[in-house]
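K.L.:
Using only what follows, build the 3D model:
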Amino acid sequence: MIHKTLLLTASLLLSFSQVTLAAERYQSRPPVIVSPDLTAPWVMQLGGAATRPVVYANPQPAQRVYQRQVIRRGQATRPLVQQAVTGRTNAPVRSQIEPMFLPQMVSYETKHRPGTIVIDTNNRFLYLVMENGQARRYGVGVGKPGFEWAGAHKVTRKAEWPNWTPPKEMIAREAAKGHYLPTHMAGGPENPLGARALYLGSTLYRIHGTNAPWTIGSGVSSGCIRMRNEDVVDLYERVKVGTTVIVI
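P.N.:
Got it, this is the predicted structure:
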């Protein structure tokens, strides 16, 4: 009996000693280390094994970057600046145009006089007829299905950084799709008409720049002929009011 009592007393003393040592050891609680890999509130990390891991079911959409040309009044070209556009990862946007749509000199036999603009809508090219069977060729965006047209007009007006006033028909048409257009938009880098515009006859059609250069080579407009900003600036400087424009 005495032997058992001594063993129980020794056990109690050992337990008390361990508790005392533990209390002394943790008088100042150790710092909480927050993992840099977690973006959840730090208190979620304090529950130990009882806390379930955080699951991110909806990751942030990836960013796509395209290049936009910034051109100021009286200046031909300026360095490209990057603009990040957030979008869905399953809807990629082309950020560059095909090399064949970049400006270049080509052989071009035609009956039209030098200085004439010929737009081949089927192949997405604009030709500025030069001397000696040559032409300066640019890639263009043209009318989407149902908005194609052909004909001959004169350049009746030229404008730098033109304002944009969408026709009422366009506003109504886009509103039916859930796209709401402004009634008027001042000229500038965000304007869909881009850096320059050449107005054709008394129509609503124009040869103009764009704030969406990746659309060059596609049928996406409501009938206007769109060009990269740097290309329309180059063309703008080469042609005058009264220039003949043939659209085929």
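K.L.:
drop to CA atoms for contacts and neighbour counts, all remaining ones
P.N.:
Noted.
K.L.:
Kindly provide the distance from the residue nearest to Glu148 when sequence neighbours are not counted to Ala23.
P.N.:
Sequence neighbours aside, Gly223 is the residue nearest to Glu148 in space, at 5.9 Å (criterion: CA to CA, 6 or more residues apart in numbering). For Gly223, the distance to Ala23 equals 82 Å [CA to CA, to the nearest Å].
K.L.:
For these two, indicate the residue with more neighbours.
P.N.:
Higher neighbour count among Gly223 and Ala23: Gly223, with 21 against 11, using other CA atoms under 10 Å.
K.L.:
secondary structure element for that one?
P.N.:
Counting by DSSP states H and E, no helix or strand carries Gly223.
K.L.:
State the distance from it to Gly188.
P.N.:
Using CA to CA, we find Gly223 at a distance of 21 Å from Gly188.
K.L.:
same check, this time on Val220
P.N.:
21 Å.
K.L.:
and the helix or strand hosting Glu237, how far from the chain's centre?
P.N.:
Using DSSP H and E, Glu237 falls within helix 229-238. Centre-to-centre, helix 229-238 and its host chain are 22 Å apart (CA atoms, centre = their mean, to the nearest Å).
K.L.:
go on, stretch 190-202?
P.N.:
Centroid displacement of stretch 190-202 relative to its chain, using CA atoms, centre = their mean, is 20 Å.
K.L.:
Endpoints of that stretch, how far apart?
P.N.:
Using CA to CA, the end-to-end distance of stretch 190-202 comes to 26 Å.
K.L.:
and this one, so I can compare the two:
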Amino acid sequence: MKLKPFFAAAVLGLSAALAGCAGGPAQIFTSNYGTVTDAGYQLPSVPITKIPRQYHRQIISYETDEKPGTIIVDTREKFLYLVMENGKAMRYGIGVGREGFEWSGTARVAMKREWPTWTPPAPMIKRQPELAKWRGGMPPGLSNPLGARALYLFNKGGDTGYRLHGTPEWHSIGKAMSSGCIRLLNQDIIDLYNRTQIGAKVVVKG
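P.N.:
Below is the predicted model:
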């Protein structure tokens, strides 16, 4: 049976409303993981279809008492939320610290760096002596573990040693396999970097 235009529009509107009630994302950015040229580097595209859909960047409904601009990291669910206006948040999939390297607490974004240098901490060099060659810092690049961007987390005691950073290891998103830092896809850390202010509050939930 062919629906009259008005009735068809009403049905479509009801379907959209029901989808909203189901808590679906307001907007999902699955198509935003292609090749990116940035500061002379060419970031390869991410095989995003191999990453579970819940870890794709998306705007969702999110209730919190934290102010817009706050970053909330849920290490159990492997999500990072950037609080937005009007009960929304940008949600990113993340990789987190493996067992023995977890961290939780409250910090601030003290510094932001594009294509940062990575300096492995002494305990990591002790565990992996082959990293000693980077004691003075590994230059920026596509193979650098910090990826395209890094946000440096400080608290009252100073530098926590933890970072929110990019990673070329897309397969680590949604898993616990880092040395404690929070890693995002390079395309996602660029997006988060552009939306985050120095001094932003960061809440990491264990």
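K.L.:
what's the TM-score here?
P.N.:
Remark: TM-score between the superposed chains equals 0.74 [TM-score structural alignment, normalised by the length of structure 2]; 166 aligned residues with a CA RMSD of 2.5 Å.
K.L.:
Map the residue nearest to Glu148 of structure 1 across to structure 2 for me.
P.N.:
Alignment note: Gly223 of structure 1 maps to Gly180 in structure 2; criterion TM-score structural alignment.
K.L.:
Which residues are in contact with that match?
P.N.:
Applying CA atoms under 8 Å, 6 or more residues apart in numbering to Gly180 of structure 2 gives the contacts Val96, Gly97, Arg98, Phe101, Glu102, Trp103, Tyr162.
K.L.:
Give me the buried entries from those.
P.N.:
Buried residues within those, defined by neighbour count using 16 or more other CA atoms under 10 Å: Val96, Gly97, Glu102, Trp103, Tyr162.
K.L.:
And those residues, which is closest to Val109 of structure 2?
P.N.:
Nearest to Val109 of structure 2 among the buried ones among the contacts of Gly180 of structure 2 is Tyr162, at 10.4 Å by CA to CA.
K.L.:
Just give me the match in structure 1 for the closest one.
P.N.:
When structure 1 is aligned by TM-score structural alignment, the residue opposite Tyr162 of structure 2 is Tyr205.
K.L.:
Quick check: its match vs Ser222 of structure 1, distance?
P.N.:
With distances taken as CA to CA, Tyr205 of structure 1 is found 9 Å from Ser222 of structure 1.
K.L.:
The helix or strand encompassing Leu164 of structure 2: which residues count as buried?
P.N.:
Secondary structure assignment for Leu164 of structure 2, by DSSP H and E: strand 158-167. Judged by neighbour count (16+ other CA under 10 Å), strand 158-167 of structure 2 contains these buried residues: Tyr162, Arg163, Leu164, His165, Gly166, Thr167.
K.L.:
One more: stretch 66-84 of structure 1?
P.N.:
Counting neighbours by 16+ other CA under 10 Å, one finds that the buried residues in stretch 66-84 of structure 1 are Tyr66, Gln67, Arg68, Gln69, Val70, Ile71, Thr77.
K.L.:
Which strand runs longest in structure 1?
P.N.:
strand 151-160 (DSSP state E).
K.L.:
Point out the other helices and strands that the helix or strand following that one packs with.
P.N.:
Next along the chain after strand 151-160 of structure 1, taking DSSP H and E as the criterion, comes helix 168-176. Packing contacts for helix 168-176 of structure 1, counted by 3 or more CA pairs under 8 Å, 6 or more residues apart in numbering; DSSP states H and E, involve no helix or strand.
K.L.:
Where in structure 2 does the next helix or strand after helix 168-176 of structure 1 fall?
P.N.:
Remark: after helix 168-176 of structure 1, the chain's next helix or strand is strand 196-200, criterion DSSP H and E. The alignment of strand 196-200 of structure 1 onto structure 2 (TM-score structural alignment) spans residues 149-153.
K.L.:
superposed on structure 1, where does the matching stretch end up, distance-wise?
P.N.:
Aligned to structure 1 and superposed, stretch 149-153 of structure 2 gives a mean residue distance of 0.2 Å (mean CA distance after the TM-score superposition for structure 1).
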